[in-house]
Each structure stands twice: as C-alpha cells, then as structure tokens.
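Participant: show me the folded form of this:
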Amino acid sequence: MLKLEHGNSAIGATLVTSAEELRKQNRATIDCFRTEAEHPGCGLGFGADTLVMKYYGGTEHDVDVVVYGNKLVGAFISDNGPTNYPSFRVWSLWI
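Facilitator: This is a model prediction of the structure:
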C-alpha cells in the first residue's frame, strides 16, 4: 500500500501489487499532490512524501495523539468501520 505521509482522509492511498506499479504510482502521487495550495485542507503542509505499508483488509481505525509542551495529553482510537475499497476513504466523508 502506498500512502501520503502527511495527507488526511486517506487521500492518495493506493493498493499496489508490484515494484513496477509502486514506482509508477509513487511518481503519480507526488506529481498530483505537490502543495497544500493546490489541494487546500488535505494536510500537505509538510510535503508530498509517501510511505509504503502492508495492507490488511477489514475495518479502518484512526489513532490520534495530542502532544502539548512535549507531553502526551490525549490519545484516541476510533473504529471507522469497513473501508471503501479501492479508494480507502470512509463512506461518511461523502455523505
């Protein structure tokens, strides 16, 4: 699975099945999501770097942590239900 490191809502997340497909999709993702100004609200303020991770089917979970003054002040785990394969975006975002 290829995913933007700093995007939100699974924007740019893509399931890839080969090294060649990974290279092509990585270039396409970086070209598409260059700056926050081009995609306001997507969370690209830190760039369009990507990461590769193992894909596990099933439900989607979010893990959010809040750090203030170098101290952990909150941590939350949310069960978002099944993903909207192949886009990996939660259905409720479109409603």
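Participant: please count neighbours and contacts with C-alpha atoms only from this point.
Facilitator: Fine.
Participant: output the longest strand belonging to this structure.
Facilitator: As assigned by DSSP state E, the longest strand anywhere in the chain is strand 71-82.
Participant: who are the packing partners of that strand?
Facilitator: In terms of contacts (3 or more C-alpha pairs under 8 Å, 6 or more residues apart in numbering; DSSP states H and E), strand 71-82 is packed against strand 59-68.
Participant: rewinding a little: next one: the longest strand of the chain to chain centre, how far?
Facilitator: Chain-centre distance of strand 71-82: 15 Å, with C-alpha atoms, centre = their mean, to the nearest Å.
Participant: to check against the first, give me the structure of this:
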Amino acid sequence: MLKLEHGNNGIGATQVESAEELKKQHRATIDCFRKEADHPRLGLGFGAETLVTEYYGGTEHDVDVVIYGNTLVGAFITDNGQTNFPSFRGWSLFI
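Facilitator: All right, here's what the predicted structure looks like:
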C-alpha cells in the first residue's frame, strides 16, 4: 500500500504490486496533490510525504489518540465497516 502520511479519508491510498508500480504511483500521487489548490483541507497542509505498508483486507478502523502535555489523555478506536475498494475510502463519504 502507498498512502499519504498526512492525508485523510484514504485520499491517495493505492494498492501496488511491484517496486516499479510503487515508484510510478508515488510520483503520480505527489504530482497530483501538489497541484491541488484545496490540499490543506485534504490534510496535506503538513506535507506530501508517503508511507509504504502491507495491505490487510477487511474493515476500516480509525485510531484517534489525544496527547496533552506529554500525557495520554484518551484513545478511541472506531470501526467504520468495509471500505470502498479500490479507493480505500469509507462508504459513509458517498451517502
């Protein structure tokens, strides 16, 4: 999986099958979002770095962690159900 580090809602998440495909998709993703005028709203105001991780099929979960003054204040896990493959965005975005 190639995913934007600071993006939200699975925007820019792509499943890749080879190192060559990863390089090509990485360049296309970065080029696309650097040209996007609304990039801060998409969570890209912090940068356009990407992560590469193994893909595990199944339901989508959000993990939110609240830290204040170097102390863990709260942690929440939300089960969002199945994702809308191949976009990896939750179904609720389309309702």
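Participant: TM-score for the pair, please.
Facilitator: TM-score of the superposed chains, computed with TM-score structural alignment, normalised by the length of structure 1, equals 0.93; 95 aligned residues with a C-alpha RMSD of 1.5 Å.
Participant: can you tell me what sits against the longest strand of structure 1?
Facilitator: 58-67, 90 (C-alpha atoms under 8 Å, 6 or more residues apart in numbering).
Participant: for residue 8 of structure 2, give its distance to residue 45 of structure 2.
Facilitator: 11 Å (C-alpha to C-alpha, to the nearest Å).
Participant: coming back round to it: the longest strand of structure 1 vs structure 2, mean deviation?
Facilitator: Taken against structure 2, strand 71-82 of structure 1 registers an average deviation of 0.6 Å after superposition, with mean C-alpha distance after the TM-score superposition for structure 1.
Participant: what angle sits between that strand and strand 59-68?
Facilitator: 160 degrees (axes from the mean of the first three to the mean of the last three C-alpha atoms, to 10 degrees).
Participant: could you tell me where strand 71-82 of structure 1 falls in structure 2?
Facilitator: Residues 71-82 of structure 2 are matched to strand 71-82 of structure 1 when aligned by TM-score structural alignment.
Participant: can you give me the buried ones in that stretch?
Facilitator: residue 82 (16 or more other C-alpha atoms under 10 Å).
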